[in-house]
Structures are given as structure tokens and as C-alpha cells.
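Asks: Attaching a predicted model along with its sequence, questions to come.
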Amino acid sequence: MSDHPTDEPRLCLDGYTVVPPTHVAAVVTYLEMREPPPPRSREGLPLAAIGADLARYRALYAAIGVPWLWFGRARMADDALLTILSDPDVEALALVEDGRDIGLLELDWRQPGEAQLAYFGLVPEAVGQGRGRRLMDEALRRAFARPIGRFWVHTCTLDHPGAVDFYRRSGFRAYARAIEVTPDPRLTGDLPRDAAGQIPFLAE
């Protein structure tokens, strides 16, 4: 990389692209599966439909996503988010334990013939104890319960470092990659200033 990067994005000869200090960048990986893998578990999960409960959805989304700089829904106005969550082809579910929401599973069938795993995650203290695998089993069962030819998801390098490997072990195949550059949501006020401390500020 150049020793003196400017504030303007540009492609350098060595392949690097300078990102403005007010922005963050991530490598996005797209994954898909065309048919469900053999079921691994038929154990039921305590899932609750979130529906149009925006306060519940936003609280769970933040609890899971703030440590990883999830900003998509945080930037969305209430009316736009309500339109999505109220759609009969969108299903947002909370994984509930001891009366507390600890996981989010959001499936989107709005594109004919396919389903998107729109959001999937656990609160930090629930990670690494087998709940993610069971929640994925439920995601697969629900997604392919409808007549689809493709189930897909995307994740990025701002997310949990094990995300891509988890999706691949679940049966997804990586098929595309992209670079996302976006205003730092901590600077725009969409996320708290102390979110995702592992991602440093460049514009103080």
C-alpha cells in the first residue's frame, strides 16, 4: 500500500484500494445450496415468531450484531423494516431460553424459487455450545419445506471469523465474493461508538 494514502478511494498498482477513513470495508462471501443435506437433528427448538414486533426485533438484532458491526437493519427506518417483517414470505424467529431471546433466524422467500438466510446469529454468550448447529438445522428444515431450488446466504469479514466455515460445514458452497465499502455506522450514529472494538476508528 502507498505510504501516503489519500482520502479518495483509488486502485493502487499493487492491487490495494484505499478506503476513506470515514468508511469501513469488508470482503463479502456468498454461499448457496441447491438441495438440503441429510437432516442431522429432529430436536425441537424453543422458537418464537417475532412478527411485526419492531422493538423485540431491534433489541435482538443489536444484541447479536453490534459486536460484529451489523448495520443493515440498524440503518433502516421503522416503516421500511415493518414492511419486510410483515411480509408473509419473510419469517423472523427468536430462539428463546429462560424467557430471554438469545438467537435470531430470519428467512426470506420473496424471490420466487429461492430462500435467503437473511440473518442468523446468537448473542455472544450463547456461541460455541451447539445452539448454532441446531438453529441451522431448523433453518434448513424450514427453508426447504417450501418448493425452492436454492437456499443462499452471505457473510463478511466483519462478522464472526468462523462464519464462512460454519456455513460450509452446514452444506453451503461458496460461489461469489465482493468488496463492500460503507460509511462507518459508528460515525453515522447508526451504531454505538463502542461497537465492534476490534475494528479501529480511522476518522476521530
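Replies: Perfect, thanks for sending it.
Asks: use CA for all of it now, contacts and neighbours both
Replies: Noted.
Asks: Can you tell me which residue is spatially central in the chain?
Replies: Note on the chain: the residue nearest the mean C-alpha position is Tyr119, at 4.4 Å, using Cα atoms, centre = their mean.
Asks: Secondary structure element holding it?
Replies: strand 114-122 (DSSP states H and E).
Asks: Outside of the next helix or strand after that strand itself, list whatever touches it.
Replies: Counting by DSSP H and E, the element after strand 114-122 in chain order, helix or strand, is helix 131-143. Applying Cα atoms under 8 Å, 6 or more residues apart in numbering, the contact partners of helix 131-143 are 36, 39-41, 43, 45, 105, 107, 115, 117, 121-122, 151, 170.
Asks: The structure to be compared is supplied as follows:
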Amino acid sequence: MKKNSAPLPLGYSPLPPGTIANVVTCLEMTARPTESSRHQPEAPGTLCRLRAEDLTLYRSIFRAVGEDWLWMSRLVMSDEDLSAILADDRVEAYAVMDGEGPVGLLELDFRETGTCELAFFGLVPDAIGKGAGRWLMNQALERAWSAPVHRFWVHTCSFDHPAALGFYQRSGFRPYASFVEVIEDPRLSGKMRRDAARHVPLIAP
């Protein structure tokens, strides 16, 4: 996450034409949640590890899960850079596969010593609200805290599903910082379909 240390002034700040802004909330946990406090729903599928050779599949799942929430970082990244991430043993990317295909994405980043980032976590639209998210979070918690880490963290934003922040807090994460992120609107550049993320107004310059 690229950060600008200069604070925003109080009040309204105009955005450059063709850009959008969202509020990012960073959350963390510094101890493993107790097993007894976690609901264990039925598995919606199996976790399949994604490697560098699965680049096309990874991007397909990333788009299916994240386009309506304006996930774009992996879509605009070069093949070389994304392949390097997926090839790194300190990054664990998984597809959730049911009998018909991928229904979710989980990515854990251990590249910072002693820390795990829940880099990407989500389900395709048809799988939301059926217990799959809780199952997938339990998988994430198990894998993160099985490693020698003292901190597990994630960030969410106002572009994401409206239930995301509460879900992370119920999972044991606690907010510790917030930022305002300004980006070029990927729907105007053709990097995402024009009708993606209807909850975020599209304002052409």
C-alpha cells in the first residue's frame, strides 16, 4: 500500500477528473483466536494452491471475485511481476474450487518477517452469504497462525462489500489506522467493465 504522509485538510477536497477516492481501514490481530470462538461451517469446496504457471487462472478468479469491488492491482500488474509473487514461497495463493469451478480466492503474504498479510480474500457473487466466507476465514487463520508470526493484518475499504469490515472485526481483527486512497477510475480506462461497482459513482471527466 503506497502511503502519502501528508495529512488531508479538514473539510471537502476536490478530486482530479477521472479519479475516485475511498476510505481504507487497516485491521490487525496479535494473537491467535481461540478455536472455541470460531464457527465451523461446512466446506464449500477445496483449497488449491496457485503457482506462477497458474497466472491466467489467478487473474480470472481475481476478476470474478473482485471486479464489483474495484480490485485492480493484480489486473494492471505485469505478467512478470505477478508471476514472481506467485512463485515466491513466502506468498500462499489459493483458489477455492467446488465441483463447477473456482468460487473464491485467498492470498496470504508472509514476506515481512514475523507478519502475515491477508492480501486478498473474497468469494464470487453467487457464493456470498452462504457460510463460505466464514469457512475461508477459518482456513486463513489456521494457515497464518501456523507460521512463526506475531501479527496478522488486513485492509478493507469503502469500495468493498458493506459487510466486510464487520466480518473482519467478528473474526478477531481490530482497526488501527485509516487512509484515504485516490486512484484513477479503472472503468474509464477500460481496465474494468463500465458497469462494474455500481455502488461507486462513475463520473466521466
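Replies: All right, it came through fine. The structure displayed is predicted, hence computed values, not measured ones.
Asks: Give me the TM-score for these two chains.
Replies: The TM-score (TM-score structural alignment, normalised by the length of structure 1) is 0.90; 193 aligned residues with a Cα RMSD of 1.6 Å.
Asks: Quick check, the residue nearest to the centre of structure 1 in contact with Asp108.
Replies: No: with contact defined as Cα atoms under 8 Å, Tyr119 of structure 1 and Asp108 do not form a contacting pair (9.3 Å).
Asks: which residues in structure 2 form helices?
Replies: 55-66, 73-76, 79-87, 132-145, 164-170, 186-189 (DSSP state H).
Asks: Which stretch of structure 1 lines up against the second one?
Replies: Residue correspondence for helix 73-76 of structure 2 in structure 1, counting by TM-score structural alignment: residues 72-75.
Asks: Figure out how far stretch 181-191 of structure 1 is from the centre of its chain.
Replies: In terms of Cα atoms, centre = their mean, to the nearest Å, the centre of stretch 181-191 of structure 1 is found 16 Å from the chain centre.
Asks: swap that for stretch 130-147 of structure 1, please
Replies: That offset, for stretch 130-147 of structure 1, works out to 15 Å (Cα atoms, centre = their mean).
Asks: Specify, as a residue range, where it falls in structure 2.
Replies: Taking TM-score structural alignment, stretch 130-147 of structure 1 hits residues 131-148 over in structure 2.
Asks: tell me which residues of the matching stretch are tucked away?
Replies: 132-138, 140-141, 144-145 (16 or more other Cα atoms under 10 Å).
Asks: now swap in stretch 67-77 of structure 1 and tell me
Replies: Result for stretch 67-77 of structure 1 [16+ other Cα under 10 Å]: buried residues 67-71, 73-74.
Asks: Show me what Thr29 of structure 1 lines up with in structure 2.
Replies: Thr29 of structure 1 maps onto Thr25 in structure 2, by TM-score structural alignment.
Asks: quick one: contacts for its match?
Replies: Thr25 of structure 2 touches 155-157, 175-179, counting by Cα under 8 Å, 6+ apart.
Asks: The residue lying closest to it once chain neighbours are set aside: neighbouring residues, count only.
Replies: Among residues not flanking Thr25 of structure 2 along the chain, Ser178 sits closest, at 4.5 Å (Cα to Cα, 6 or more residues apart in numbering). Ser178 of structure 2 is flanked by 14 other residues according to other Cα atoms under 10 Å.
Asks: Same question for the one 4 residues further on.
Replies: Using other Cα under 10 Å, the number of residues around Val182 of structure 2 comes to 13.
Asks: Could you do the one 3 residues further on as well?
Replies: Taking other Cα under 10 Å as the criterion, the count of residues near Asp185 of structure 2 is 22.
Asks: Check the one 5 residues further on too.
Replies: Other residues lying near Gly190 of structure 2 total 9 when counted by other Cα under 10 Å.
Asks: And it, what's its match in structure 1?
Replies: Checking TM-score structural alignment: Gly190 of structure 2 goes with Gly189.
Asks: mind checking how far its match is from Arg133 of structure 1?
Replies: From Gly189 of structure 1 across to Arg133 of structure 1, the span is 33 Å (Cα to Cα, to the nearest Å).
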